[in-house]
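In: After the sequence you'll find the predicted model.
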Amino acid sequence: MSEFSLIARYFQGATSTHHSTRLGIGDDCAISQLADDCQLVSCTDTLVSGRHFLPDTCPHAIAYKSVAVNLSDLAAMGATPFAILLALSLPKSAACDEFLGRFAKGIADICQQFGVELIGGDTTGNDTLTVTITALGTVPANSALYRHTAKIHDIICVSGEIGSANYALSQRLAGNSPPAQLQQALDYPMPQVALGRQLLGVANSMIDISDGLGQDLGHILAASGVGARLDLHKIPTNALLGKLDHEQLWQHQLNGGDDYQLLFTLSPEKFAEFNQHSQPIYAIGEIVPTQGLQLFWHDTPVDFPIKGWQHF
């Protein structure tokens, strides 16, 4: 059972029609109406040792990334984060000053960096280290960006390099030490909060890349009822991945995940205007009427299986 079939089968029906709920289960975050001009955006993610991070990952990085992946979800809706809650399940080996001091520093560092406050949570003992963060943000009423609103002829863009984190992970799993720059991409992803806000009123649809570019783009396509042409040679790539053959590179970029870059679509006119006045964004394809994902290397069609991160 996949994450999405589990949600659809058992939990989709629990989304109420409460008067304040504007978006329930099915996107990066939920949206609730706070006032006429403001909406609450909320999300939660759980990271489990051995499943989402290697057991020997430093506590500071575990904490930082646990918050970052949630802030990335808020960024994908164009929201401004303001608070987090932390639920922490600790094995005896981690219930000590050495671990908790470094872990707490990681939480504090990313909260300070993004102007976020830790406002509560829970702790308990457990056999496995488990970190759950709930993140809260706000967005002007009726301005949030969604997955289901891509339009035909939109340009598909990403906010930065794709594949670095998964390549670093593959090297670690093989017993190698990846270059520090790539290890940084794995341990300390940078949520694109400022860019997400800038794209309000500019982009038509958006998601963050957590489970692989191919799979996450597929979520936009399925929700919007459209297809895409993806130009693989246009995907921004770290030079340290330059020696990989195409199959290896595409595996890390299309199926790897852990990038936490923004993936979004916008009209050609908005793209030209935005690219002149804001941080660089990278055009990698186009939304097309024919459903499905078409892959090209320059103008040559590519047959490559899309299979992103599976939670089960």
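Out: Good, I have the coordinates.
In: from here on, contacts and neighbour counts on C-alpha atoms
Out: Will do.
In: Show me where the stretch 1-150 of the chain has its helices.
Out: With helices called from DSSP state H, counting those that start in this stretch, the stretch 1-150 of the chain shows them at 3-6, 59-75, 97-114.
In: highest average neighbour count across the ones you listed?
Out: Scoring these by mean neighbour count under mean count of other C-alpha atoms under 10 Å gives helix 59-75 as the most buried, with a mean of 27.
In: Second structure for comparison follows:
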Amino acid sequence: MTPEAAFIAALRGLASHPAARGLVDDCAVLEVGGETLILTHDMMVEGVHWLAGQDPADVAWKLLATNLSDLAAKGAEPIGVLLGYSLAEDNTRFAEGLGEALAHFAVPLLGGDTVSNPGAQTLGLTALGRATCRPVPSRSGARPGDSVWITGPVGAAMLGFEALSAGNTSTDTSVYRRPVPRLAEGRALAPLVTAMMDVSDGLLLDASRMAAASGATVSLDPALIPFPAGLPPQRARDAMAWGDDYELLFTLPPDASPPCPAHRIGSVLPAGPAALLLGGAPLSGQLGYEHG
């Protein structure tokens, strides 16, 4: 168990409110009067989630987009965000990029906090949303017989990161720098899915998390998984584990079809010795990104 997983396990004893969903989901789901609110918080650290020297406007966009992606996995409509910002030497480009992203996604900034620290810049953002359907999708609803789907390819962020790191201007790096959360797709899918989450830490790791939360096994067919054009075949395993794609991973009843473009990539089986199978075989090694 990684330090991150161990710490989250310790926190579960404190997160007893039903809205916390046992800390096994993407977001908190809070009933307030007749409204269902969706709340999420993500952090980013310089040198971990973005490259030193990267345009702060891109960093601001990505900070907002990654949080909105969690709302997308709940089929939620964003209603506002709160920013936690560690001051840099020059904060102008970050503010410009944040303004551009807020306008693009039509989300208001409602407040937040600023601090100064001598180490790597650390950023946080809390996103609030409104549920558009009930029950609100979770990671834990996948059932044997369901089909497994994803809204788009995995690996484009990996290629973008590598190109940006190498100073390669001939490769499109936008998926890594400025991901686009699948908000419209999430709202369309929410009434139909049995389980749904976004792919942030790698398809393999996130699929295994969905399987574990659902008490089932997810079996993926490598021949059906979509990859970006130009990905060398030998890099497919890397692409499935890299993360930062922010596509939606979801399951549907066997006779259902998605109302938006998506790729069927596998099926849900009864729980077995392994939570995840790829090409019918269990996996070893690192499945995705984990802190610690």
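Out: Noted; the coordinates are in hand. Since we're looking at a predicted model, the values are computed, not measured.
In: how about Ala283 of the first structure, what's its match in the second structure?
Out: When the second structure is aligned by TM-score structural alignment, the residue opposite Ala283 of the first structure is Arg264.
In: And Pro59 of the first structure, how far from Gln181 of the first structure?
Out: Here the criterion is C-alpha to C-alpha, to the nearest Å. By it, Pro59 of the first structure lies 19 Å from Gln181 of the first structure.
In: related to what we said a few turns ago, mind checking which of the helices of the stretch 1-150 of the first structure is nearest Ala272 of the first structure?
Out: Closest approach to Ala272 of the first structure among those (C-alpha to C-alpha): helix 59-75, 21.8 Å.
In: Where in the second structure does the closest one align, residue-wise?
Out: By TM-score structural alignment, helix 59-75 of the first structure lines up with residues 56-72 in the second structure.
In: re the thing from before, how much space between the match of Ala283 of the first structure and Val218 of the second structure?
Out: Distance of Arg264 of the second structure to Val218 of the second structure, computed by C-alpha to C-alpha: 13 Å.
In: Could you check which of these two has the larger neighbour count?
Out: Summary of the neighbour comparison: Arg264 of the second structure and Val218, criterion other C-alpha atoms under 10 Å, with Val218 having more neighbours (33 against 21).
In: What does that one correspond to in the first structure?
Out: Under the alignment (TM-score structural alignment), Val218 of the second structure pairs with Ala228 in the first structure.
In: Surely that match is in a strand?
Out: Yes - per DSSP: H, G, I helix; E, B strand; the rest coil, Ala228 of the first structure lies within a strand segment.
In: Leu221 is in contact with that one, correct?
Out: Yes - in this structure, Ala228 of the first structure sits in contact with Leu221. The criterion is C-alpha atoms under 8 Å, and the distance is 7.3 Å.
In: Which residues are in contact with each of those two?
Out: Common neighbours of Ala228 of the first structure and Leu221 are listed as 291-292 (criterion: C-alpha atoms under 8 Å, 6 or more residues apart in numbering).
In: Report the spatially nearest residue to the match of Ala283 of the first structure, omitting neighbours in sequence.
Out: If you skip the residues right next to it in sequence, Arg264 of the second structure has Trp149 as its closest partner in space, 4.3 Å away by C-alpha to C-alpha, 6 or more residues apart in numbering.
In: quick check, the one you found in a strand?
Out: Yes - note on Trp149 of the second structure: a strand contains this position according to three-state DSSP.
In: Count the neighbours of the alignment partner in the first structure of it for me.
Out: When the structures are aligned by TM-score structural alignment, the residue of the first structure matched to Trp149 of the second structure is Cys157. Neighbour count of Cys157 of the first structure, defined by other C-alpha under 10 Å: 22.
In: Looks like Cys157 of the first structure contacts Asn275 (just checking).
Out: No - between Cys157 of the first structure and Asn275 no contact is recorded; they are 11.0 Å apart, counting by C-alpha under 8 Å.
In: what is in contact with these two at once?
Out: Taking C-alpha under 8 Å, 6+ apart as the contact rule, Cys157 of the first structure and Asn275 both touch Ile281.
In: how about the strands in the first structure?
Out: Secondary structure of the first structure, counting by DSSP state E: strands at 21-23, 30-35, 38-48, 80-90, 117-125, 130-140, 155-158, 205-208, 227-231, 262-266, 282-288, 292-297, 300-302.
In: Please convert these to a markdown table, extending it with distance to Gly256 of the first structure.
Out: Output for those, formatted as a markdown table (distance: least, C-alpha to C-alpha, whole Å):
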| stretch | distance to Gly256 of the first structure |
| --- | --- |
| strand 21-23 | 28 |
| strand 30-35 | 26 |
| strand 38-48 | 17 |
| strand 80-90 | 27 |
| strand 117-125 | 30 |
| strand 130-140 | 22 |
| strand 155-158 | 15 |
| strand 205-208 | 13 |
| strand 227-231 | 16 |
| strand 262-266 | 15 |
| strand 282-288 | 17 |
| strand 292-297 | 16 |
| strand 300-302 | 18 |
